[in-house]
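Asks: no FASTA, just this:
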């Protein structure tokens, strides 16, 4: 089986965030994501998943020179940032896309799917 990354991008200008949504709006989404996660586990597709803090919680590390430089972030220059993700196992891209459709419905947002590189 191939592993796929399903990401949940957020648009910093338009998308509601956990910080600015009414808890009554968030709870159904959290419940739907929990149900989706349980389905992934039950069907053996679950590898790992997680939600991420906003870009303001970022710390940059650059150890490409003589000394490592650690800097408070964020360093996002785009309108989108990664809000969360799933790592799943699926037989092929079509199966991963089927999971992504369910994940998109559960988290009430757009998702993106990328296969991991084959390191064999």
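Replies: Received the coordinates, thanks. Note that the coordinates shown come from a computational prediction; the quantities given were computed from them, not determined experimentally.
Asks: C-alpha only now, for contacts and for neighbours.
Replies: OK.
Asks: got a list of what residue 72 touches?
Replies: With contact set as Cα atoms under 8 Å, 6 or more residues apart in numbering, residue 72 has these partners: 57, 58, 59, 60.
Asks: Now secondary structure, neighbour count and distance to residue 98 too, for those residues, in TSV please.
Replies: Below are those laid out as TSV (DSSP: H, G, I helix; E, B strand; the rest coil; neighbours: other Cα atoms under 10 Å; distance: Cα to Cα, whole Å):
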residue	secondary structure	neighbour count	distance to residue 98
57	helix	10	32
58	coil	15	32
59	strand	12	34
60	strand	12	35
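Asks: ok, and here's another one to check against it:
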């Protein structure tokens, strides 16, 4: 089995859903998706991130994201047979949350 991260990115200052009802429906669909991943035994970890960010380097600390543009909003870590399986689950995740999903394989 291979670990992959399926990630959701949001553009700061924009609403990811057209309405509160759309958001609630997406949260319910994502909850069902998460339960299926858990019951299938492929879910390693899932979580959403709060919007606040701090950038830390060896020399400094600053408030805000490390770069402009889309920011990581949440992710799933899954353990599946191969990239094709990860991409299949990413399609389902995208349908559930209504957002594009980035698929990245862990090194090693």
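Replies: All right, it came through fine. Remember, it's a predicted structure, so these values are computed and weren't measured experimentally.
Asks: is it possible to export the contacts of residue 72 of structure 1 to JSON lines including distance to residue 39 of structure 1?
Replies: Shown next, in JSON lines, are the contacts of residue 72 of structure 1 (distance: Cα to Cα, whole Å):
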{"residue": "57", "distance to residue 39 of structure 1": "30"}
{"residue": "58", "distance to residue 39 of structure 1": "31"}
{"residue": "59", "distance to residue 39 of structure 1": "34"}
{"residue": "60", "distance to residue 39 of structure 1": "35"}
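Asks: what's the counterpart of residue 78 of structure 1 in structure 2?
Replies: Here residue 78 of structure 1 is matched to residue 68 in structure 2, going by TM-score structural alignment.
Asks: Against residue 22 of structure 2, how distant is its match?
Replies: Distance, residue 68 of structure 2 to residue 22 of structure 2, using Cα to Cα, to the nearest Å: 26 Å.
Asks: spatially speaking, which residue is in the middle of structure 1?
Replies: residue 85 (2.0 Å; Cα atoms, centre = their mean).
Asks: Mind telling me what element that one is part of?
Replies: Element membership for residue 85 of structure 1 (DSSP states H and E) is strand 80-90.
Asks: ok, average deviation of the very next helix or strand once past that strand from structure 2?
Replies: As assigned by DSSP H and E, the chain's next helix or strand after strand 80-90 of structure 1 is helix 93-107. Compared with structure 2 after fitting, helix 93-107 of structure 1 has a mean deviation of 0.5 Å; criterion: mean Cα distance after the TM-score superposition for structure 1.
Asks: which part of structure 2 lines up with the helix or strand just after helix 93-107 of structure 1?
Replies: Moving toward the C-terminus from helix 93-107 of structure 1, the next helix or strand (DSSP H and E) is strand 112-115. Aligning strand 112-115 of structure 1 against structure 2 (TM-score structural alignment) gives residues 102-105.
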